[in-house]
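Peer 1: structure for this input, please:
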Amino acid sequence: MAQRFELHPTHPQPRLLRQAVQMLQAGGVLAVPTDSSYALVCHLDDKAAAERLRRIRGVDERHHLTLLCRDLSELAAYARVDNRQYRLLKAATPGPYTFILTATREVPRRLSHPSRKTIGLRVPDHPVPLALLAAHGAPLLATTLILPGQTEPLNDAEEIRARLQHELAAVLDAGACPAQPTTVVDLTPMDGGGEPEVVRRGRGPLASLGLA
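Peer 2: From the prediction side, this is the model:
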């Protein structure tokens, strides 16, 4: 059964974060709060955990998974970013946005989009996932916690634990999230001089990106 860690929403307890990191390193999938909604996360280099994460979501390899990063310097190691793209990223991070970028060779081929060689990247604006990333010391593979057949993400830690008790290692409970997915913006058209394309309108306002 999935464990439930009650974390302070702004000052998460280091002891509990260390336990969560141990679960990630052992191949566990966790549910964590973010600035948009709860998300599923796992170790970037654990193939079995990534497959379990996709199975919980009910998505295949064509669905963009996201690398959850602490900051832009970490993000730049996994995606090719030019000056125009960097300025937009800097204006929007941390925040409730997911950006689709061309993956570098640092991203395992099995994690990038099979035909486009792209990856989703995100820097959350929430103390809990940022503290978890810091304790882990590397990006995590993530996806919004929307169950198969549903259109809205789960937002209650107890409900998440009840419904996914045999699929998750733990739920990090720091209270309710906004329960709205991120805004997803494809920045790959900028590689050829084009403009960003909004893939999904979510919690992140477009005006702050100059796309309203």
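
Peer 1: for the rest of this, base every contact and every neighbour count on C-alpha atoms.
Peer 2: OK.

Peer 1: surely Leu7 meets Leu172?
Peer 2: Yes - using CA atoms under 8 Å, Leu7 makes contact with Leu172 at a distance of 6.6 Å.

Peer 1: what about the two, which has more around it?
Peer 2: Between Leu7 and Leu172, Leu172 has the larger neighbour count (other CA atoms under 10 Å), namely 25 against 17.

Peer 1: for the more buried one, helix, strand, or coil?
Peer 2: Look at Leu172: counting by DSSP: H, G, I helix; E, B strand; the rest coil, its state is strand.

Peer 1: for Ser37, see how far away it is.
Peer 2: Per CA to CA, to the nearest Å, Leu172 is found 12 Å from Ser37.

Peer 1: same check on Thr98?
Peer 2: Separation of Thr98 from Ser37 (CA to CA) stands at 13 Å.

Peer 1: list the buried residues for the helix or strand encompassing Ala31?
Peer 2: Taking DSSP states H and E as the definition, Ala31 sits inside strand 30-32. By neighbour count on 16 or more other CA atoms under 10 Å, the buried set for strand 30-32 is 30-32.

Peer 1: alongside the first, I'd like the structure of this one:
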Amino acid sequence: MAELIRIYEENPSEKELKRIVKILKKGGLVIYPTDTVYGLGCDINNTKALEKIARIKGIKLEKANFSFVCQDLSNLSEYVAQLDSTTFKILKRNLPGPYTFILPGNNKLPSVFKKKKTVGIRVPNNKIVQLLVQHLGNPIISTSIRDEDDVIEYTTDPELIAEKWGKLVDVVIDGGFGDNVASTVFDLTETEPKLIRQGKGSADI
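Peer 2: Here you go, the predicted model:
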């Protein structure tokens, strides 16, 4: 059963974050808070963990559209092709924030994503997940955890999340109640930004 670990965004516990990073490095799955809905993730470099998440989501790993959660824009060049100044300004203006930006990938993507031409990048405005990525030293995969409820699409209470997902993951970070609106998704691979999904972030970027 997953461990429910309480971390406060105002003053995140370094000790607890480092403990969660150890679990991630060993291939563990973690549910964590973002600036939108709670996310399910793992170390981007752990193929077995990625396969576990794909199984949970009921999709083939090579077809999965997982987002990469980065600490900031400085490590984008590791996975993203050279960006023009207009695209970079859009990213700089809106991140960290409740957006997923689809960008052209490069040949440094982890082997399981080599065939992908694009990558979804997230830099959530949430100190807990930013520090988690910083301590890990590379991005974590992000996919939102949906609810089968017809009325509530996303569960916001970490304790209820732990009850529901506890047998499938190793850790649920309790960072307080989450939002129930997902990120706004923009495709930035063409000349003009293309709105793919309206979520928490403004459609005007």
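
Peer 1: can you pull the TM-score for these?
Peer 2: Overall, the chain-to-chain superposition scores 0.92 on the TM-score scale (TM-score structural alignment, normalised by the length of the second structure); 202 aligned residues with a CA RMSD of 1.7 Å.

Peer 1: tell me, what's touching Thr98 and Ser37 of the first structure both at once?
Peer 2: With CA atoms under 8 Å, 6 or more residues apart in numbering applied, the overlap between the contact sets of Thr98 of the first structure and Ser37 consists of Thr182.

Peer 1: now the helices for the second structure?
Peer 2: With DSSP state H as the definition, the second structure shows helices at residue ranges 14-25, 47-57, 85-94, 127-136, 158-165.

Peer 1: now do the contacts for Gly202 of the first structure.
Peer 2: By CA under 8 Å, 6+ apart, the contact list for Gly202 of the first structure reads 180-184.

Peer 1: of those residues - the most surrounded one?
Peer 2: Using other CA under 10 Å as the neighbour criterion, Pro181 leads the contacts of Gly202 of the first structure with 27 neighbours.

Peer 1: relative to Thr86 of the second structure, how far out is the counterpart of that one in the second structure?
Peer 2: For Pro181 of the first structure, the aligned residue in the second structure is Ala182 (criterion: TM-score structural alignment). According to CA to CA, Ala182 of the second structure stands 25 Å off from Thr86 of the second structure.

Peer 1: now do the same end-to-end measure for stretch 172-185 of the first structure.
Peer 2: 27 Å.

Peer 1: same thing with stretch 69-78 of the second structure?
Peer 2: 13 Å.

Peer 1: and stretch 76-91 of the first structure, by the same measure?
Peer 2: Across its full length, stretch 76-91 of the first structure reaches 15 Å between end residues, using CA to CA.

Peer 1: what about it, distance to the chain center?
Peer 2: Its chain's average C-alpha position is 17 Å from that of stretch 76-91 of the first structure, according to CA atoms, centre = their mean, to the nearest Å.

Peer 1: show me what counts as buried in that stretch.
Peer 2: Using 16+ other CA under 10 Å as the test for burial, stretch 76-91 of the first structure gives 76, 78-81, 85, 89.

Peer 1: quick one: the strands in the first structure?
Peer 2: 3-6, 30-32, 39-43, 66-68, 97-102, 118-122, 140-144, 170-173, 183-186, 197-200 (DSSP state E).

Peer 1: report the distance from the last one to the chain centre.
Peer 2: The chain centroid and the centroid of strand 197-200 of the first structure are separated by 17 Å under CA atoms, centre = their mean.

Peer 1: then the third one?
Peer 2: Its chain's C-alpha centre lies 7 Å from the corresponding centre of strand 39-43 of the first structure when counted by CA atoms, centre = their mean.

Peer 1: again with the second one
Peer 2: Computed by CA atoms, centre = their mean, the chain-centroid distance of strand 30-32 of the first structure equals 10 Å.

Peer 1: ditto for the longest one
Peer 2: Between the mean C-alpha location of strand 97-102 of the first structure and the chain-wide mean there is a distance of 11 Å, by CA atoms, centre = their mean.

Peer 1: how close does that strand sit to the second structure?
Peer 2: Strand 97-102 of the first structure: mean distance to aligned residues in the second structure after superposition is 0.6 Å, counting by mean CA distance after the TM-score superposition for the first structure.

Peer 1: got the angle for that strand vs strand 118-122?
Peer 2: What separates the directions of strand 97-102 of the first structure and strand 118-122 is an angle of 150 degrees, with axes from the mean of the first three to the mean of the last three CA atoms, to 10 degrees.

Peer 1: likewise for the third one?
Peer 2: Interaxial angle, strand 39-43 of the first structure versus strand 118-122 (the same axes, to 10 degrees): 110 degrees.

Peer 1: with the second structure superposed, average distance for strand 39-43 of the first structure?
Peer 2: Mean deviation of strand 39-43 of the first structure from its aligned counterpart in the second structure after superposition (mean CA distance after the TM-score superposition for the first structure): 0.6 Å.

Peer 1: that strand vs strand 140-144, what angle?
Peer 2: When the same axes, to 10 degrees is applied, the directions of strand 39-43 of the first structure and strand 140-144 differ by 160 degrees.

Peer 1: what residues does strand 39-43 of the first structure touch?
Peer 2: So strand 39-43 of the first structure is contacted by 24-25, 27-33, 49-50, 53, 140-145 (CA under 8 Å, 6+ apart).

Peer 1: the fourth one too?
Peer 2: The contact list for strand 66-68 of the first structure (CA under 8 Å, 6+ apart) reads 44, 98, 119-124, 139-143.
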